[in-house]
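> Predicted model and sequence below, questions to follow.
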Amino acid sequence: MSVAATTSGSIVLLTRLARRVYREATDDVLGMTLKQFVALNHLGEDTGIPQRQLSDVLCLDANNLVLLLNEVERLGWAERRRDPADRRRHLVYRTPAGSGALMAAERGMDAVEDRILDTLSPQERATLRLLLAAALAEGTPSHD
């Protein structure tokens, strides 16, 4: 393990790790952009997510989310529908074509993950995933 890895804070290390992912998870590897991949991961075919909630989850402002959704809709991977409970808002759904594209992209992302995390054992990878999920969980109380 390098000195930088042992002396850097967790956020610095996560940022470095994210940059490696961005570098390796190219359009050629995934068959889509990384932003499209992340967006499709948050969508379901049967349950829509409010557009505003998707904006919050993806940390995108409303304008950038609309541009992203326009592109995935043009590709046939997602669709916006009026919320029957509140006609003023849209719910976003992944289409069956989007699910197929996502499955193919996940195979590419698995290869990227294997390259980036090749020094970790399967148990360490599982622990890392649980820790990251816990850190990203909504409603996680602050410990300051």
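Right, received. Where do you want to start?

> only C-alpha atoms for contact and neighbour calcs from this point on.
Fine.

> Distance from the longest helix along the chain to the middle of the chain?
Longest helix in the chain by number of residues (criterion: DSSP state H): helix 96-116. Helix 96-116 sits 11 Å away from the centroid of its parent chain (C-alpha atoms, centre = their mean, to the nearest Å).

> and if you look at stretch 85-93?
22 Å.

> thinking again about what came up before, what packs against the longest helix of the chain?
Helices and strands touching helix 96-116, by 3 or more C-alpha pairs under 8 Å, 6 or more residues apart in numbering; DSSP states H and E, are helix 10-24, helix 27-30, helix 34-41.

> Tabulate the ones you listed (JSON lines), appending distance to Ala85 and mean neighbour count.
As requested, those are arranged in JSON lines below (distance: least, C-alpha to C-alpha, whole Å; neighbours: other C-alpha atoms under 10 Å):
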{"stretch": "helix 10-24", "distance to Ala85": "38", "mean neighbour count": "13"}
{"stretch": "helix 27-30", "distance to Ala85": "35", "mean neighbour count": "17"}
{"stretch": "helix 34-41", "distance to Ala85": "23", "mean neighbour count": "18"}
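
> this is the other structure I want to compare:
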Amino acid sequence: MDGDSKAKIHRSLAALELAAVRYRGGVRRRLNVGDEELTALLYLAHHGGVAQRRLAEITTLSRSGAGAMIQRLEHDGFVERHTDPADRRLRVVHLSTAGRNRVHDAYRDFGDATDRVLAATDPADVERLAGLLGGLAAAAETTHAVDPPLAPAARDPIWRRWS
């Protein structure tokens, strides 16, 4: 690959990142949550329930900070906490039904816009793009390795469920 192609890819990725930051800000305002809270909600939406201490790691908050965040999310109806049946000392955080619906609704327009672009794209190009994006996501994941991985999730994105 020549230098011009690499530069175009890097510029496009930078533009995509900035667009994602702007979009994420809009979602935060619609849901009335902070950045760490949105990170937690998205993780729960894509990966399912998780121990409270794991949400602390994912959001880079202290355990007490994560506990306060979870209390706020629970108070606002986004999440529920349940005792882990395998280890009664642990509390597992899950999206509530209302929380899942609110997060889904906040991202619905993104899913719709993505569908419109992909519908106008050759299916073979869509398959290639899926492979390339998967590779980029894996590269990003290994750059900032977290166990278990944050993305990509095995589940469909939140904006594609129930549509």
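Cool, got the structure. Since this is a predicted model, take the numbers as computed values, not measurements.

> Reformat the helices and strands packed on helix 96-116 of structure 1 as a markdown table; add distance to Asn64 of structure 1.
Converted to a markdown table, those look like this (distance: least, C-alpha to C-alpha, whole Å):
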| stretch | distance to Asn64 of structure 1 |
| --- | --- |
| helix 10-24 | 18 |
| helix 27-30 | 19 |
| helix 34-41 | 11 |
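
> how about those, which one is nearest Leu128 of structure 1?
Closest approach to Leu128 of structure 1 among these (C-alpha to C-alpha): helix 10-24, 11.2 Å.

> The closest one packs against which elements?
helix 96-116.

> hmm, back to that, Arg89 of structure 1 is nearest to which of the helices and strands packed on helix 96-116 of structure 1?
Nearest of these to Arg89 of structure 1, taken as C-alpha to C-alpha: helix 34-41 at 18.2 Å.

> Could you check the angle the longest helix of structure 1 makes with helix 34-41?
On the basis of axes from the mean of the first three to the mean of the last three C-alpha atoms, to 10 degrees, helix 96-116 of structure 1 is oriented at 120 degrees to helix 34-41.

> if we look at helix 96-116 of structure 1, which residues are touching it?
20-21, 24-25, 29-32, 37, 40-41, 45, 76-78 (C-alpha atoms under 8 Å, 6 or more residues apart in numbering).

> give me that answer again for 7 Å
The contact list for helix 96-116 of structure 1 (C-alpha atoms under 7 Å, 6 or more residues apart in numbering) reads Glu24, Ala25, Val29, Leu30, Gly31, Phe37, Leu40, Glu45, Gly76, Trp77, Ala78.

> Quick check: the gap between Glu124 of structure 1 and Ala137 of structure 1.
Shown here: Glu124 of structure 1 relative to Ala137 of structure 1, a distance of 20 Å by C-alpha to C-alpha, to the nearest Å.

> in what helix or strand does Tyr93 of structure 1 lie?
strand 86-94 (DSSP states H and E).

> how big is the offset of that strand relative to structure 2?
Its aligned residues in structure 2 lie a mean 1.5 Å from strand 86-94 of structure 1 after superposition (mean C-alpha distance after the TM-score superposition for structure 1).

> okay, the angle between that strand and helix 34-41?
110 degrees.

> Please identify the buried residues of strand 86-94 of structure 1?
Buried positions in strand 86-94 of structure 1, judged by neighbour count with 16 or more other C-alpha atoms under 10 Å: His90, Leu91, Val92, Tyr93, Arg94.

> surely the third one meets Ile49?
To tie it back to what came earlier, the one meant is Val92 of structure 1. Yes. Look at Val92 of structure 1 against Ile49 with C-alpha atoms under 7 Å: they come within range, at 5.2 Å.
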